[in-house]
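Here is a sequence with its predicted model. Questions after.
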Amino acid sequence: MDTERFAGKVALITGAASGIGAASARRLAAEGAQVIICDRNGTAAQQLADELNTARAFELDVTDLERTLEVVDGLERVDVLVSAAGVDVCDTVPNTSPEEWRTILDVDLTGVYNSCRAVLPRFVAQGGGAIVTISSAIGTVGERNRSAYCAAKAGVENLTRAMALDHGRDGVRANCVAPGLIDTPLIRNGKVGGEDDPGAMQAMVDRHHALGRIGQPSEVAAAIAFLASDDASFITGAVLPVDAGWTAQ
């Protein structure tokens, strides 16, 4: 990659050991960033750090605010946060247990809050920074049998807008990407496209994606890199669909 948009910058990525998080780590590193790879799977995080020459790895569960603060406080500099940690449960409200509900909200929404709470004082003190959160097409339009995930991702979108309004005068930009169906372990290992229904993935693609195919993590990472870069210097509070036309319908 020719561009060096992140030369001299430090990017902290949560959920960075796989899927969209890992693709984002590779993309930002290729553009010159020193990447801080954070994931609850410490072994996988270290493996990716070994692959990327400019990376450091931390085992981090984003539901643990104290540990999140500890990791951030131990860094000399942070310029970009990509909050990509996420889990999913596919079911209706009556069939989603209270434990499953809490897990989804704790990771997918509170985890974003924890990560942003850790970096925002640093961003404000240094006069700027960029936050990119990860929502979903179904954080905007909803979907059957995804009640907890829909609720969490809708919360991420409005949390991002609120942070953009609160901290714009501090030089902080906060934006969100909202992917459609992306070929990640989260999708492949879930009920959508799982072994119980091999045709479910293609059926959803046919129903929702105007482009007629599933997306790749690298395509979402490209949008994340744009929003995190100075090329998006006049963009904040935005939710950018990366969804093959899903929410255009």
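Looks like it came in fine.

contacts, neighbours, all on C-alpha from now
Fine.

distance of residue 82 from residue 146?
24 Å (C-alpha to C-alpha, to the nearest Å).

With neighbour numbers in mind, choose between those two.
residue 82 (28 against 17; other C-alpha atoms under 10 Å).

need the contact list for the more buried one.
Residues counted as contacts of residue 82 (C-alpha atoms under 8 Å, 6 or more residues apart in numbering) are 11, 12, 13, 14, 21, 131, 132, 133, 134, 224.

what's the closest non-adjacent residue to the fourth one?
Pointing back at residue 14 there. In this structure, residue 14 finds its nearest non-sequential neighbour in residue 38, 4.7 Å apart by C-alpha to C-alpha, 6 or more residues apart in numbering.

that's a strand at that neighbour, yeah?
Yes - counting by DSSP: H, G, I helix; E, B strand; the rest coil, residue 38 is part of a strand.

In contact with it, which residues?
12, 13, 14, 15, 16, 17, 45, 57, 58, 59, 60 are the contacts of residue 38 under C-alpha under 8 Å, 6+ apart.

Going through those residues, which ones are buried?
Neighbour-count burial (16 or more other C-alpha atoms under 10 Å) applied to the contacts of residue 38 gives 12, 13, 14, 15, 16, 17, 45, 57, 58, 59, 60.

Mind naming the longest strand for this structure?
Ranked by residue count and defined by DSSP state E, the top strand of the chain is strand 172-179.

tell me what it is packed against?
strand 129-134, helix 147-167, helix 217-228, strand 239-242 (3 or more C-alpha pairs under 8 Å, 6 or more residues apart in numbering; DSSP states H and E).

For the ones you listed, give me TSV that also has mean neighbour count and distance to residue 118.
TSV is the format used below for the helices and strands packed on strand 172-179 (neighbours: other C-alpha atoms under 10 Å; distance: least, C-alpha to C-alpha, whole Å):
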stretch	mean neighbour count	distance to residue 118
strand 129-134	26	12
helix 147-167	21	13
helix 217-228	21	18
strand 239-242	21	22
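
okay if I get these as JSON lines plus distance to residue 87?
Below are those laid out as JSON lines (distance: least, C-alpha to C-alpha, whole Å):
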{"stretch": "strand 129-134", "distance to residue 87": "12"}
{"stretch": "helix 147-167", "distance to residue 87": "8"}
{"stretch": "helix 217-228", "distance to residue 87": "16"}
{"stretch": "strand 239-242", "distance to residue 87": "19"}
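
One more to weigh against that first structure:
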Amino acid sequence: MSELSEPTSDLSGLKALVTGGASGIGAATAGLLADRGADVAVLDLDPSPVDKPLRAYCGDVSDDASVRSAVAAAAHELGGLDILVNNAGIGAIGTVEDNEDAEWHRVLDVNVLGMVRTTRAALPHLRASAHAAVVNTCSIAATAGLPQRALYSASKGAVLSLTLAMAADHLRDGIRVNCVNPGTADTPWIGRLLDRAPDPAAERAALDARQPMGRLVTAGEVAAAIVYLASPAAASVTGTALAVDGGMQGLRLRPQAR
């Protein structure tokens, strides 16, 4: 291909693994990767919602043996691994006063070390790929101070730094590493959060209003960004955090006149 040729976005022949791929952003990403031609495996604590042609593997990103077993099985059945999407994660609410040490350890173990474990297990397969890409699901919480999100924000701040360090470490292995920073996304976790609110409708309205576009980000919109970063179209993109947040991080709009 000449340097002036447009990079292809076709994923035919590529092998992808998506953690936390049974619901929400992960499910949207796995489905879009498959629609674009990739052969896709999903690793999840409960992979039962996953339908063919996706391959499903039960795995716990907080357990190294479980991760190594699932990644090895997926790579064997797929015939290699070109794309890793580190999406599995859990939420947390509260200030620094509101969570005990055990909860801090639990959330960091899943949200940060979970990515470490999965990437570590996948690296030998990614190094053998002619098109290797890792995309981590980060968050607007890594770059903006959000109330009642101290633990979650700390975990996603670590994911952002981890992404940059991994991009530097593995560039010469031929592996690109990027992350996506969603704003508040309309996912099952947000749905559960709203269900517990005293006034779910008012809470949703407040979350919508917090984003300049006036609505929550959709799982499909985040998936589109992840798939772009994983695709050959982003062949020169590494060490980047792509915000999909309705302008929440960078825009400062004046209040609308009443």
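Perfect, I can see it now. Please read these numbers as outputs of a predicted model, since none were measured by experiment.

So which of the contacts of residue 38 of structure 1 belong to strands?
Counting by DSSP E, these contribute 12, 13, 14, 57, 58, 59 to strands.

Looking for the alignment partner of the first one in structure 2.
With TM-score structural alignment as the criterion, residue 12 of structure 1 lines up with residue 17 in structure 2.

try the fourth one
Residue mapping for residue 57 of structure 1 onto structure 2 gives residue 56, with TM-score structural alignment as the criterion.

my guess is that match meets residue 46, correct?
No - if you go by C-alpha atoms under 8 Å, residue 56 of structure 2 and residue 46 don't touch, sitting 9.2 Å apart.

intersection of neighbour lists for these two?
By C-alpha under 8 Å, 6+ apart, no residue touches both residue 56 of structure 2 and residue 46.

What is the nearest of the contacts of residue 82 of structure 1 to residue 93 of structure 1?
residue 134 (22.8 Å; C-alpha to C-alpha).

what do we get in structure 2 for the closest one?
Counting by TM-score structural alignment, the partner of residue 134 of structure 1 is residue 137.

now that match: how far from residue 241 of structure 2?
Taken as C-alpha to C-alpha, the span from residue 137 of structure 2 to residue 241 of structure 2 is 10 Å.

Identify the contacts common to these two.
With C-alpha under 8 Å, 6+ apart, residue 137 of structure 2 and residue 241 have common neighbours 179, 180, 181.

Among those residues, which one has the most neighbours?
Busiest of these [other C-alpha under 10 Å] is residue 179, holding 29 neighbours.

Could you find the counterpart of that residue in structure 1?
So, by TM-score structural alignment, residue 179 of structure 2 is matched to residue 176.

do you know how far its match is from residue 205 of structure 1?
22 Å.

Ok, residue 234 of structure 1 next?
Taking C-alpha to C-alpha, one finds residue 234 of structure 1 at 33 Å from residue 205 of structure 1.

Of these two, give the one with the bigger neighbour count.
Neighbour totals were compared for residue 234 of structure 1 and residue 205, and residue 205 leads with 20 against 8 (other C-alpha under 10 Å).

Next up, the contacts around that one.
181, 212, 213, 214.

Please pull up the equivalent of it in structure 2.
So residue 205 of structure 1 corresponds to residue 208, using TM-score structural alignment.

helix or strand for its match, which one?
Using DSSP states H and E, residue 208 of structure 2 maps to helix 200-210.

got the contact list for the residue most central in space within structure 1?
In structure 1, the centroid-proximal residue (C-alpha atoms, centre = their mean) is residue 84; its distance is 2.4 Å. The neighbourhood of residue 84 of structure 1, defined by C-alpha under 8 Å, 6+ apart, consists of 13, 14, 15, 16, 20, 21, 133, 134.

Which of the residues you listed are still contacts in structure 2?
Retained in structure 2 (both residues aligned by TM-score structural alignment, their matches' C-alpha atoms under 8 Å) from the contacts of residue 84 of structure 1: 13, 14, 15, 16, 20, 21, 133, 134.

shouldn't the fourth one be in contact with residue 41?
When you say that, I think you mean residue 16 of structure 1. No - the criterion here is C-alpha under 8 Å, and residue 16 of structure 1 misses it with residue 41 at 9.4 Å.

Closest to residue 51 of structure 1 out of the contacts of residue 38 of structure 1?
Of those, the one sitting nearest to residue 51 of structure 1 (C-alpha to C-alpha) turns out to be residue 45, at 10.0 Å.

State the distance from the closest one to residue 21 of structure 1.
10 Å.

Kindly report the same for residue 139 of structure 1.
From residue 139 of structure 1 to residue 21 of structure 1 the distance is 18 Å (C-alpha to C-alpha).

Now whichever residue in structure 1 pairs up with residue 42 of structure 2: closest residue in space that isn't a chain neighbour?
In structure 1, the residue matched to residue 42 of structure 2 (TM-score structural alignment) is residue 37. Nearest residue to residue 37 of structure 1 in three dimensions, chain neighbours excluded: residue 57, at 4.6 Å (C-alpha to C-alpha, 6+ apart).

if I look at the one you found, how far off is residue 19 of structure 1?
Residue 57 of structure 1 is 16 Å from residue 19 of structure 1, by C-alpha to C-alpha.

Could you say which helix or strand holds the aligned partner of residue 238 of structure 2 in structure 1?
Alignment note: residue 238 of structure 2 maps to residue 236 in structure 1; criterion TM-score structural alignment. Using DSSP H and E, residue 236 of structure 1 sits in no helix or strand.

ok, residue 236 of structure 1 touching residue 171?
No - assessed by C-alpha under 8 Å, residue 236 of structure 1 is found out of contact with residue 171, at 10.4 Å.

Show me which of these two is the more surrounded one.
residue 236 (23 against 16).
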